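In: what follows is a predicted protein model with its sequence.
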Amino acid sequence: MIYVDADACPVKSEAERVATRHKLMLYIVSNGGLRPSQNPFVETVIVPDGPDIADMWIADRAGRGDVVITGDIPLAAKCIAAGARVVRHNGEIFTPSNIGQQLATRDLMTDLRAADPFRQGGGKAFSKADRSRFLDALEREVQGAKRDIA
């Protein structure tokens, strides 16, 4: 199965194409505002409003043989701990060997933003190259997830 942390996810349609090609269920999880897909391999899951409710829904279900698509580092850490493979929207792979550093960097950046509320900047724009990297990474991780349970 593939789980998508869908709030602000720019690659939902790409994930749907990969899931359909592999005949895998795709769960698009959000707290609303998404148009449901007519694809029989896609289930849109609407969770109640609240902090991290969609993340908890995914973390409670993802495990070995699954792929999770998220940019949320704490969710990625939980899913990795459960044995799932995790891909960021730009194609970066979260792994057991890099998730600790990712969490530490996230915490450092949170502290820096709190110390300077006028700090400008943010993430870079999502590009065609990011989309291409994501598709390549998702394909590799789906293949790896299939091997994990074979």
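Out: Thanks, I have the structure now. Computed from a prediction, not measured in an experiment: that's the story for all the values here. Numbering: from 1, shown residues only.
In: okay, CA-based contacts and neighbour counts for the rest of this
Out: Noted.
In: quick check, residue 27 in a helix?
Out: No. Counting by DSSP: H, G, I helix; E, B strand; the rest coil, residue 27 is located in no helix; its state is strand.
In: also this one, for the comparison:
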Amino acid sequence: MPIYVDADACPVKDEIYRVARRHEAKVFVVSNSLLFTPRDALIELVVVRGGFDAADDWIADRVGVGDVAITSDIPLAERCLKADARVLNPKGYAFTEDAIGEALATRALHDMLRQSGEFGGGPSAFSKVDRSRFLSKLDETLHAIRRGKR
């Protein structure tokens, strides 16, 4: 039950490590640059080179059934879902097959509005509630995988 983390901008890495240790789950921290990771046999830093989507490609090429991916990148989330993995964003929301199309369309609309200058800003600030929701959802997801539930 490995956990793949799209780590470059992930605000919940410490929380992932804590939950992974409790479940004895392997964590692949995938990044385009060196990041601090704790010395732990369950945690492996993977530094990929080769461009903008290299980390996404590394994760998408390896993730599969019974695995968990942590990302806020919607196209990567879609690729992981196609591989039958579970996918959470850092705020604790699960990406699902039913909702990924809408998320991609919303992303495309926001990109278009930003480029036209009619829409500014980005996602809302990360809060303690988001962190708590993420911890709860990751723990719940790992328990569900162990029980064989979708």
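Out: Okay, I see it. Quick caveat, the model's predicted, so the values are computed rather than measured.
In: and the TM-score between these chains?
Out: Here the superposed chains carry a TM-score of 0.94, computed using TM-score structural alignment, normalised by the length of structure 1; 148 aligned residues with a C-alpha RMSD of 1.4 Å.
In: all helices for structure 1, in order.
Out: In structure 1, the helices defined using DSSP state H lie at 12-22, 53-61, 73-81, 99-115, 128-149.
In: out of the ones you listed, nearest to residue 3 of structure 1?
Out: Each of the helices of structure 1 was scored for nearness to residue 3 of structure 1 using C-alpha to C-alpha, and the closest is helix 53-61 (6.7 Å).
In: now do the closest one: everything it contacts.
Out: 3, 5, 29-31, 47, 75, 78-79 (C-alpha atoms under 8 Å, 6 or more residues apart in numbering).
In: apply 6 Å and report the result again.
Out: 29-30, 75, 79 (C-alpha atoms under 6 Å, 6 or more residues apart in numbering).
In: number of residues surrounding residue 141 of structure 2?
Out: Residues lying near residue 141 of structure 2 (other C-alpha atoms under 10 Å) number 21.
In: now it: how far from residue 20 of structure 2?
Out: 11 Å (C-alpha to C-alpha, to the nearest Å).
In: and if you look at residue 77 of structure 2?
Out: 20 Å.
In: what about the two, which has more around it?
Out: residue 77 (28 against 21).
In: tally of neighbours for the residue nearest to residue 2 of structure 2 when sequence neighbours are not counted?
Out: On the basis of C-alpha to C-alpha, 6 or more residues apart in numbering, the spatially nearest residue to residue 2 of structure 2 that is not a chain neighbour turns out to be residue 26, at 4.7 Å. Using other C-alpha under 10 Å, residue 26 of structure 2 is surrounded by 19 other residues.
In: counterpart of residue 26 of structure 2 in structure 1?
Out: With TM-score structural alignment as the matching criterion, the partner of residue 26 of structure 2 in structure 1 is residue 25.
In: quick one: contacts for that match?
Out: Applying C-alpha under 6 Å, 6+ apart, we find residue 25 of structure 1 in contact with 1, 41-42.
In: from residue 41 of structure 1, how far out is it?
Out: Remark: distance between residue 25 of structure 1 and residue 41 of structure 1 (C-alpha to C-alpha) = 5 Å.
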